[in-house]
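Chemist: Can you look at this prediction? I've put the sequence above it.
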Amino acid sequence: MADGAVFLAVDLGAGSGRIIAGLMLEGRLSLEEVYRFENEPFEEGGNLYWDFEKLWAGVVEGLRLSVDRYGAESICSIGVDTWGVDYGFIDKNGKLLGKIRHYRDPRTKNMYEDLEKRVSKDVIFEKTGIQFMNINTLPQMRAEVKDPDSLLPLADQFLMVPDLINLSLTGQAFCERTNASTTQFYNPIKKDWSRTLFEALALPLDVAPKFVSPGTDLGIVKASIRDQTGLSSETRVVTVGAHDTASAVAAVPAKIGTKFAYLSSGTWSLLGVELENPIITSLARSYNFTNEVGVFDTIRLLKNINGLWVVQECRRVWKERGNDWSYRELAEMASGAERLQSFIDPDDARFAGRCNMPLVIQDYCRETGQVVPEGAAEILRLVTDSLAMKIRFVLERLEEVIGYRIEVLHIIGGGGQNDQLNKSIASSINRPVVVGPYEATAAGNVMMQKVALDGLRSLGEGRDLIRESFQTRHFEPAHPDDWDTAYVRFRNLMNL
């Protein structure tokens, strides 16, 4: 398409939503944030929900502002990506039924134990290749089936969150495959829903939506949405890697043939590799790796690690006490503190939810006989070093599963702006780290829109565009002997 073409990425995260414009100029892609809005859950009756009406209102406002900025005729298409696992029910007219539960809702507690009475964990992993996490759609849906007040009996089908946005934009109800694969009842080998697991859930298969792949043109925006936003009747809606990590990994600026791993760094740290086929082995299961679908029919073999959530919770607590530090200030504070003093396991259950995180960290250190960090800087350095150590631990097991050594780690996403974390990771894994693009999810989103409408023919061509369009930064290991010595303490801390 000609210079000046605009592709809109609707990028909805667990904390905020954004509309980002991808603009082509002289063969390069640039990104501009048009609109940002909060996406905060709310509690009601002891349960946690997403405010979908507010989320949708933010999308509509962002599209309207995009038309104001670029003009309706310049906007070629829209692509939607969100977090995974969460869903809503719709009736036969496409109307959303009730509220959408948040993946941190407590209803999933003990649901795996309940499911094991009907199907073993071995079978679940064999059919899906997905790691076991209480946030997954599988335990959510089991809780749904067991809830006497569930709206399931009234539902025509379920849709994942990005599919609900696409439905609102186009009237088309499909489930995009990358997000379907996060449910833990999608079979990546058969490329279909697992009948075995639907039966185990006691979930009728007819509520399952039909699939659509990334890079599919869903058609034009509905007339009612055009009236609200001013969008043109020529603007298309395209499926992208609807799971935000799938879009982010699509934008990893790696060259073909490089033995690379990626780290999508944000609230969650998602560490993995890109493969042609899933690895569904006893070793992969024992290490709790997950096989999620990527763009161009790839597999993202990865593991979820509790990431900068711990820092976010610390920041929230400190802000409530009057210290409204920015994330940049927090990273600088960590860099000034002494390294490798004490550690936490970021994936310990006590760090998973909302809490007084600084106090919980201090209590953990007391319980484990470590030096207790007193100030904010010391706490931040502890969290940074601990996350770097956990990434090393997971990387070692990833290499064991795939059978080869990773040469370089690509860090993508907003967490890549934390220089101290980047330095700690490079030193911990003793390998070079390449950081960028920060806006990988939006870049990958736009890239797949161009696949559908503008002639990009392969993942390699898409990544060529990303490398030519965005700068990266490089970090080399430092003090490897110190990190090796400290890693022994970290391993012992986890009783491994």
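Modeler: In hand now; what should we look at?

Chemist: For the rest of this, base every contact and every neighbour count on C-alpha atoms.
Modeler: Fine.

Chemist: neighbours of Asn492, just the number please.
Modeler: As a burial measure, the neighbour count of Asn492 was computed by other CA atoms under 10 Å and equals 10.

Chemist: did I read that right, it in a strand?
Modeler: No. Residue assignment for Asn492, taken from DSSP: H, G, I helix; E, B strand; the rest coil, gives helix, which places it outside any strand.

Chemist: From Leu382, how far off is it?
Modeler: Counting by CA to CA, to the nearest Å, the gap between Asn492 and Leu382 amounts to 16 Å.

Chemist: do Ala349 as well
Modeler: In this structure, Ala349 and Leu382 are 17 Å apart, going by CA to CA.

Chemist: neighbour count winner among these two?
Modeler: Summary of the neighbour comparison: Ala349 and Leu382, criterion other CA under 10 Å, with Leu382 having more neighbours (24 against 9).

Chemist: Quick check: which element contains that one?
Modeler: For Leu382, the enclosing helix or strand under DSSP states H and E is helix 376-402.

Chemist: Alongside the first one, take a look at this:
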Amino acid sequence: MNKHIAIDLGASNGRVLVGDLTEFEVVHRFVTHNDQILGSFYWNLQSLFSEIKVGLKKAFSQYGDQIRSIGIDTWGVDYVLTDETGSLVSLCYHYRDGRTDGLISVVSEKLGGKMRIYERTGIAFQPFNTLYQLAAMQRDRGAALASARHYLSVPDLLAYWLTGVMKNERSHASTTQLYDPRTGDWAWDLIDDMQFDRRLFGPIVDSGTILGSLTGEVAHEVGADGSALVIASAAHDTASAVAAVPASRDETPLYISSGTWSLLGVELPAPRTDRSAMESGFTNEVAASSQIRFLKNIMGMWIQQECVRHWEREENREISWKDLDAETLLCQTYQGYIDPSDVRFLKPNSYDNLMVDRINVWCDEHALKRPSSKGEYMVAIYRGLAKAYAKAIKDLEGVLNLHFTSLYIIGGGCKNEILDQWTAQETGLTVYAGPVEATALGNLVVQAWACKELKDLQEGRDLIRSRQKVKVFQP
């Protein structure tokens, strides 16, 4: 039976999986390292590429000529620039780096206001959008930008290093705030008004496009016979995850892709770029199907993760998630909560600005009792997330004039059964939690579709619904 390799890179960890829609296994798991260098945050892409090759070597060692294709998905917005030879002209900045602070207003004024930008791109205004990252580079590192000839997203670059083929995959390009979802091309007028070099932005290809074979060098290193194809899967991890929502053909499923971020939304046949959509904070990104993922970015498990990382460093021990959940349930009577959308929660811990301290200050500002234990911090985070989900769903129903009765929570965050139940209670919706490995499964769906093993993406969703575990939570 044919197998596919899904390389799934999240903001905290990466996995190389092998399999199909009936069964798969993780053959390699690793941390997606980032480094602070002279005050700036960067992704260590060379390290990630080395880990990917370790995973590929394990996969080909075990499954050899059964492997038909390889696909990569990662988080959105981050990118590299290369010169005309394909060499990097800069390290890859982390989207949480602070160099873009304040640039939304500067760029909006330069481009004629937020409404013009939103009408052209449909992307909500976040300080980490590629548009503002490039604007920061233009301001601070103009010589490096001037020497660049190619823009590549992180998954575009990794695919280039595997194949020698440079392409911009559509679902990822749509996160940049430099893509026009109506024309399906770059937003050239915004690019020109920003005085970015048009030559940077190359051909955009659909999810499921076959890029080519591994280079001879990579094939030799990982033990591949050269027959496996590298496919531009749904390269944005949320697009891959949404492709795996276990909904039936006649549904318009409401979903949350839950992980470091919580991405809440629906799929639409066309973008919504009117003022009500903009003011509600919704974004229009491209799905694997080329439909529109109309969704809202909500800070997710990142806040929880940063608290745990701080406690583990402080106590010099690994914290058990099982023990933390038990303590959280014991603290349910604590009434504090946070607003996870507050921008103060975006940045990583630093020695003088810890996540737990930001939670304390938020509670002080809102006349709420500070958390006094790890469990109470978790209650504040989970209750805040459930409230944020409920508000976003209400806003979405208002913008679309729809009413939802159920919610699919997919991805690693769906394992948090406390949050699943509290979300059901806060929203009044039936919650279907699973599959956990939605992003990798969606990646596999797109590859199987590209290889003509599925007649369409919905057939992949049908298989996932029948084969994967989904747990139900009632209000």
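Modeler: Sure thing, it's come through. These numbers were taken from a predicted model, which means no experiment stands behind them.

Chemist: Any idea what the TM-score is?
Modeler: After superposition, the two chains reach a TM-score (TM-score structural alignment, normalised by the length of structure 2) of 0.96; 469 aligned residues with a CA RMSD of 1.4 Å.

Chemist: how far does the helix holding Leu382 of structure 1 sit from the chain's center?
Modeler: On the basis of CA atoms, centre = their mean, to the nearest Å, helix 376-402 of structure 1 sits 18 Å off its chain's mean C-alpha point.

Chemist: what's the mean gap between that helix and the aligned bit of structure 2?
Modeler: After superposition onto structure 2, helix 376-402 of structure 1 sits on average 0.8 Å from its aligned residues (mean CA distance after the TM-score superposition for structure 1).

Chemist: quick check: whichever helix or strand comes after that helix aligns to which part of structure 2?
Modeler: Going down the chain from helix 376-402 of structure 1, the next helix or strand is strand 408-412, by DSSP H and E. Aligned by TM-score structural alignment, strand 408-412 of structure 1 corresponds to residues 406-410 of structure 2.

Chemist: Other residues contacting that stretch?
Modeler: If you take CA atoms under 8 Å, 6 or more residues apart in numbering as the criterion, stretch 406-410 of structure 2 is touched by 241, 245, 253-258, 420, 429-438.

Chemist: average gap between it and structure 1?
Modeler: When structure 1 is overlaid, stretch 406-410 of structure 2 sits 0.5 Å from its aligned residues on average, using mean CA distance after the TM-score superposition for structure 1.

Chemist: Pull the distance from that stretch to the chain's centre.
Modeler: Once both centres are worked out by CA atoms, centre = their mean, stretch 406-410 of structure 2 turns out to sit 17 Å from its chain's centre.

Chemist: Is Arg275 of structure 2 in contact with Arg116, as I believe?
Modeler: No. Between Arg275 of structure 2 and Arg116 there is no contact, the gap being 10.3 Å when judged by CA atoms under 8 Å.

Chemist: Need the overlap of contacts for these two.
Modeler: When CA under 8 Å, 6+ apart defines a contact, no residue borders Arg275 of structure 2 and Arg116 alike.

Chemist: what's the matching residue for Asp101 of structure 2 over in structure 1?
Modeler: Across the alignment, which pairs residues by TM-score structural alignment, Asp101 of structure 2 is matched by Lys109 of structure 1.

Chemist: Ok, Gln332 of structure 2 next?
Modeler: With TM-score structural alignment as the criterion, Gln332 of structure 2 pairs with Glu338.

Chemist: ok, how many other residues are close to that match?
Modeler: Summarising burial for Glu338 of structure 1: neighbours were counted as other CA under 10 Å, giving 11.

Chemist: Identify the residues contacting it.
Modeler: Applying CA under 8 Å, 6+ apart, we find Glu338 of structure 1 in contact with 378, 381.

Chemist: separation between it and Leu380 of structure 1?
Modeler: 11 Å.

Chemist: With Asp114 of structure 1 instead?
Modeler: For Asp114 of structure 1, the distance to Leu380 of structure 1 under the criterion CA to CA works out to 38 Å.

Chemist: What of Ala331 of structure 1?
Modeler: Spatial separation of Ala331 of structure 1 from Leu380 of structure 1 under the definition CA to CA is 8 Å.

Chemist: likewise Thr137 of structure 1?
Modeler: Counting by CA to CA, the gap between Thr137 of structure 1 and Leu380 of structure 1 amounts to 32 Å.

Chemist: follow-up on the earlier one: element containing the match of Gln332 of structure 2, please.
Modeler: Here Glu338 of structure 1 sits in a region with no helix or strand, counting by DSSP H and E.

Chemist: Over to His220 of structure 2?
Modeler: Element membership of His220 of structure 2 [criterion: DSSP H and E] is helix 216-222.

Chemist: returning to that earlier point: if you count surrounding residues, which of Asp114 and Leu380 of structure 1 has more?
Modeler: Neighbours per residue (other CA under 10 Å) separate Asp114 of structure 1 from Leu380, with Leu380 holding more: 24 against 14.

Chemist: And that one? What does it align with in structure 2?
Modeler: If you follow Leu380 of structure 1 across to structure 2 using TM-score structural alignment, you land on Met378.

Chemist: which residue sits closest to its match in space, ignoring its chain neighbours?
Modeler: Nearest-residue entry for Met378 of structure 2: Thr328, 6.1 Å, with adjacent residues in sequence omitted and distances by CA to CA, 6 or more residues apart in numbering.

Chemist: mean shift between the helix or strand that contains the one you found and structure 1?
Modeler: Take DSSP H and E as the rule and Thr328 of structure 2 turns out to sit in helix 321-330. Between helix 321-330 of structure 2 and its aligned partner residues in structure 1, the average distance after superposition works out to 2.5 Å, using mean CA distance after the TM-score superposition for structure 1.
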